[in-house]
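Q: I'd like to go over a predicted model; first the sequence, then the structure.
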Amino acid sequence: MTGGRVAKILRSSGWRLLLRPDVVYNRWLNNRELARRATRLRSMPSKIEIEVTNRCNLACLHCIRNRPDFHPQLGDMSLEDFEAILHQFPRILTLTLTGFGEMLMHPRFVDIVRAARRLLPHANILGYTNGLLIGQRFAAEEIVRSGIGQIHFSMDAATAETYKKVRRSDEFQRLIENIRSVLMERRRLRMRRPFVGVNFTIMNDNFCEAPEYVRLAAALGVDYIARPALIMTAWGYHDGAARITRRELIEVLRETRRVAEKLGAPMPIEGYMRDPEGYFAHYEENRRDAFRGCIFLWNHIQIDPFGNLKLCCAHPAASIHRWGNLLETPFRELWNSAPLQAARQALHDGRLPAAPCAQTCVNPDPILAD
């Protein structure tokens, strides 16, 4: 290994994994068991998502929170429960602190991150945020110093007018300034983390701004620009009847790609961004077969603020489906329980593992008008 590679590993904190061969082995074993679709697992998941709060300060058009029939129990996970759950996952590689809520609504968010960093010094800790509470509940410096490895800001617009339509907030400029402030604090403190990214979900009222989203994000100097996302679940899409035609969307995706390539923007050009025509030619077929490639019952789990083990990241509430509760039953018992083994076998056989999957993965999402 060259000196340059050694220096890169040391700067990225990747060297910590050299001290944890058990973590590396668990990931290797997990990948093997996923590849052969084993039903009883020796490995533990390498990625977990803990929804530290399901409260939010916005009411975005595309969020399930705006469904009139969706009334989940709201609350924040206590620091004690958070640590009790993390102690059950000493070998994870990735911890996400976001679910259907705004993570910065948690009054002890910085303490949550610090606890996670203390218990999992080798892990990548990340979260998604609307960014509007930076400077109000938490200073940018607090966020940067907390130990979080990645923070991704949800933009969904390139102008204040469109932001107000889709996110129902007139604080677009606050979002832009808060992204800048995190980047500035990171530079001022001479820190390499957190890695800063932005996201954009395509809807009726914003799809034409996808190219400008890339231009704006590139001008801000973020580390990562997520490709414009197509909503892949019918749970939360509430943007009215779809008005985007296939041809319109393909043209916008082409232009977005051209902008990204021209600017050298840090946006992955893959999947429907690389070949939108090919993707949408088999759109319905691709969506209906999506569940066959599901990985969530093997290496990626979701836990709500009350300790419930949820179905997957697209599944809205434990009240509709859950596998158990980690504050009541040790995860190791739940992980190879009869219901979870049966669900893995169902996926292996090409069947739905649970009834709610018909509303998350099987139905084509309602983004296109044709």
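A: Yes, it's here.
Q: C-alpha from now on. contacts and neighbour counts both.
A: Fine.
Q: quick one, helices of the stretch 1-150 of the chain?
A: Along the stretch 1-150 of the chain, counting by DSSP state H, counting those that start in this stretch, helices occupy 3-12, 21-35, 79-86, 109-119, 140-145.
Q: how about the ones you listed in JSON lines, adding mean neighbour count and distance to residue 272?
A: Shown next, in JSON lines, are the helices of the stretch 1-150 of the chain (neighbours: other CA atoms under 10 Å; distance: least, CA to CA, whole Å):
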{"stretch": "helix 3-12", "mean neighbour count": "11", "distance to residue 272": "31"}
{"stretch": "helix 21-35", "mean neighbour count": "16", "distance to residue 272": "24"}
{"stretch": "helix 79-86", "mean neighbour count": "16", "distance to residue 272": "36"}
{"stretch": "helix 109-119", "mean neighbour count": "18", "distance to residue 272": "34"}
{"stretch": "helix 140-145", "mean neighbour count": "19", "distance to residue 272": "33"}
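Q: want to throw those into a markdown table with distance to residue 183?
A: Below are these laid out as a markdown table (distance: least, CA to CA, whole Å):
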| stretch | distance to residue 183 |
| --- | --- |
| helix 3-12 | 17 |
| helix 21-35 | 31 |
| helix 79-86 | 28 |
| helix 109-119 | 18 |
| helix 140-145 | 9 |
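Q: mind checking which of those helices is nearest residue 184?
A: Residue 184 lies closest to helix 140-145 among the helices of the stretch 1-150 of the chain, at 8.9 Å (CA to CA).
Q: so what does that closest one touch, helix or strand wise?
A: helix 172-188 (3 or more CA pairs under 8 Å, 6 or more residues apart in numbering; DSSP states H and E).
Q: name the helices or strands packed onto the helix it packs on?
A: Short answer (3+ CA pairs under 8 Å, 6+ apart): helix 172-188 packs on helix 140-145, helix 160-167.
Q: quick one: those as TSV, columns for distance to residue 342 too.
A: Shown next, in TSV, are these (distance: least, CA to CA, whole Å):
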stretch	distance to residue 342
helix 140-145	42
helix 160-167	39
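Q: residue 357 is nearest to which of the helices of the stretch 1-150 of the chain?
A: Closest approach to residue 357 among the helices of the stretch 1-150 of the chain is made by helix 21-35 (19.1 Å; CA to CA).
Q: from residue 115, how far out is residue 205?
A: As judged by CA to CA, to the nearest Å, residue 205 and residue 115 stand 40 Å apart.
Q: how near is the residue nearest the centre of the chain to residue 153?
A: Nearest to the mean C-alpha position of the chain, by CA atoms, centre = their mean, lies residue 128 at 6.6 Å. Distance of residue 128 to residue 153, given as CA to CA: 6 Å.
Q: want to compare, so here's the second one:
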Amino acid sequence: MLELTNDIIIHLDAPTMVAEQFKQVPIQGWIVCHAVIQKVWISVENEGIRDYELKLVERPDVVEAYPSHSQVKGFIGIVPTNSLNSQSITFFFNVDGKILSHTFHLEEQESSPTLPFLKSINSQLYADDVAQKRTRLESTPVHINLEITNRCNLSCPTCARNYWDKEKNQIGDMDTTIIDLLSPYLERASFVGLLGYGESLLSGNFKSIVSQVIKFNPTIAMFNNGTTLGRKYVDFILDAGISGLIISIDGTDEETVRQTRTASLATILKNVNYLRQRSLERDIKTPQLSLSFTASQRNIEQLIQLVDLAKENGFLEIHIGFAKIFHPSLVAESLFLDQERAIQKFLQAKEYGEKQGIKVNIPPPFNSSVVCHQPFELFMVKWNGSVRLCCSTAIESDQALNINTGNLKELSLDELWNGELAQSVRSGLLGLGKMDKVCAKCPYTGCILERYIRIL
């Protein structure tokens, strides 16, 4: 902390040092005074020396500490590591029209809280992007989904894999170069999801990719069908600190699960409980277990039993969704054709779940509009480096079913995240421009039968 004058105090929270192993440097601090704080900036060496203006934010914690000062502002920003001197940073302050400056000399230390600051600042920038309704975002994705593979060992009747164009959707595995290309965004992402049109554990690269991702210290959750969650990977999952597992179970008896998932319920539950057992034996926290349930005419009557199954097997939460209809034969099973019964069963399950200590998340009301935030916060990365700004039907098809902005191997991260298509999509969702045709027909913007019908 430094007192520039008798009534101006500035403090730098981060960086305490420039960590060379990261591609970006978080800048966060605050200034208190009795005059108007108009601007805070630093000079960075990036394609020639230029000014980088820091964003002014509120700091209630500092206000409490300095109640006698009329002006309290925080400042935040993220700059490329190679644009800074690793030993010092000079800040410039426009305070009531007067330009002040100070150089902070950074200390060498063994560890640095760089990643937590990067994630915290990026989350603040995201909140400001949302509040200001920006289409070109200052934040980078707070949430990144990785499709480590699109291989699967099951053949669920409702899955797009049974109907997609096999030439357009080649089977493959993500390699570690994708993580290298993503690293500037992984540094800033708070959450990483391991999901897609395949089972992550079927990839021979699973361990190497997860080992890379955990270096960036995000919260990690993984979707799994329960059948691949065996002894081979359980200890690695616990050691990696994966904090959430979402297991797909679409029934409460063997016959229903074989019909809906082509899987054995007994095998799924055996694997889940082996994970729980190993976490107890090793005194490692069990990942939070959630259950994903695709509701249909075939299994809607089993929701109450599903709550009991969840409680008996360590699940804390149930997510209920509708299947997308990729083939005409699937229309008859849709609950859009029996909405009254579906609503009744959803509400019963939610109420029963509250009594049993299980959170039951039900779908939005039928025929309602839904607010979609995904293009403002999400990077969905396919196994081959193809990037979507949403996770809706993330496959290749003749008709566009998702927001595909390009490939990591061909375009820069900023081109993929803030390119013309991305900004146009956001503009439509904000009501500032025409709604993109993909968004206008997407079930994530409207809970309508026609939007769930996506014939391949």
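A: Good, I have the coordinates. It should be emphasised that the depicted structure is a prediction, and the values quoted were computed from it without experimental measurement.
Q: picking that back up, trace the residue nearest to the centre of structure 1 over to structure 2, please.
A: Mapped onto structure 2 by TM-score structural alignment, residue 128 of structure 1 lines up with residue 223.
Q: which ones are touching that match?
A: Contacts here follow CA atoms under 8 Å, 6 or more residues apart in numbering; on that basis residue 223 of structure 2 touches 193, 194, 195, 199, 245, 246, 247, 248.
Q: OK, contacts around the equivalent of residue 140 of structure 1 over in structure 2?
A: By TM-score structural alignment, residue 140 of structure 1 lines up with residue 234 in structure 2. By CA under 8 Å, 6+ apart, the contact list for residue 234 of structure 2 reads 275, 278.
Q: the same query, at a cut-off of 7 Å, please.
A: residue 275 (CA atoms under 7 Å, 6 or more residues apart in numbering).
Q: nearest to residue 295 of structure 1, out of the helices of the stretch 1-150 of structure 1?
A: Taking the helices of the stretch 1-150 of structure 1 one by one with CA to CA, helix 21-35 is closest: 7.2 Å.
Q: circling back to that earlier point, distance of the residue nearest to the centre of structure 1 from residue 331 of structure 1?
A: Counting by CA to CA - residue 128 of structure 1 and residue 331 of structure 1 are separated by 25 Å.
Q: same question, residue 230 of structure 1
A: 33 Å.
Q: likewise for residue 80 of structure 1?
A: Taking CA to CA, one finds residue 80 of structure 1 at 17 Å from residue 331 of structure 1.
Q: quick one: what's aligned to residue 111 of structure 1 in structure 2?
A: Residue 111 of structure 1 maps onto residue 208 in structure 2, by TM-score structural alignment.
Q: just residue 247 of structure 1 next, same as before
A: In structure 2, residue 247 of structure 1 lands on residue 340 (TM-score structural alignment).
Q: its match in helix, strand or coil?
A: Per DSSP: H, G, I helix; E, B strand; the rest coil, the local secondary structure of residue 340 of structure 2 is helix.
Q: show the contacting residues for it.
A: By CA under 7 Å, 6+ apart, residue 340 of structure 2 lies in contact with nothing.
Q: how about a cut-off of 10 Å?
A: Counting by CA atoms under 10 Å, 6 or more residues apart in numbering, residue 340 of structure 2 makes contact with residue 366.
Q: so it versus residue 150 of structure 2, what's the distance?
A: 36 Å.
Q: cool, and residue 283 of structure 2?
A: The value you get for residue 283 of structure 2 to residue 150 of structure 2, if CA to CA is used, is 33 Å.
Q: quick one, which of the two is more surrounded?
A: residue 150 (24 against 9; other CA atoms under 10 Å).
Q: how about the counterpart of the more buried one in structure 1: what's its closest non-neighbour residue?
A: Using TM-score structural alignment, the equivalent of residue 150 of structure 2 in structure 1 is residue 54. Spatial nearest neighbour of residue 54 of structure 1, chain neighbours left out: residue 101 (3.8 Å); criterion: CA to CA, 6 or more residues apart in numbering.
Q: just residue 27 of structure 1 next, same as before
A: residue 46 (6.1 Å).
Q: now swap in residue 346 of structure 2 and tell me
A: Distances taken as CA to CA, 6+ apart place residue 362 nearest to residue 346 of structure 2, at 6.2 Å, with adjacent residues excluded.
Q: and what of residue 83 of structure 1?
A: residue 115 is the one closest to residue 83 of structure 1 (CA to CA, 6+ apart), at 7.1 Å.
Q: in this structure the one you found contacts residue 78, no?
A: No. Here residue 115 of structure 1 does not reach residue 78: they are 11.8 Å apart, not a contact under CA atoms under 10 Å.
Q: residue 162 of structure 2: what's it in contact with?
A: With contacts defined as CA under 10 Å, 6+ apart, the neighbours of residue 162 of structure 2 are 155, 156, 326, 327, 456.
Q: on that earlier part again, can you tell me how far the match of residue 247 of structure 1 sits from residue 366 of structure 2?
A: Residue 340 of structure 2 sits at a distance of 10 Å from residue 366 of structure 2 (criterion: CA to CA).
Q: please apply the same query to residue 349 of structure 2.
A: Taking CA to CA, one finds residue 349 of structure 2 at 17 Å from residue 366 of structure 2.
Q: out of these two, which sits in the more crowded spot?
A: Neighbours per residue (other CA under 10 Å) separate residue 349 of structure 2 from residue 366, with residue 349 holding more: 24 against 16.
Q: to which residue of structure 1 is the more buried one aligned?
A: Match for residue 349 of structure 2 (TM-score structural alignment): residue 256.
Q: leaving out chain neighbours, which residue sits closest to its match?
A: residue 211 (4.2 Å).
Q: need the three-state assignment for the aligned partner of that neighbour in structure 2.
A: Mapped onto structure 2 by TM-score structural alignment, residue 211 of structure 1 lines up with residue 304. Of the three states, residue 304 of structure 2 takes helix according to three-state DSSP.
Q: picking that back up, out of the helices of the stretch 1-150 of structure 1, which is closest to residue 320 of structure 1?
A: Proximity to residue 320 of structure 1 (CA to CA) singles out helix 79-86 among the helices of the stretch 1-150 of structure 1, at 21.9 Å.
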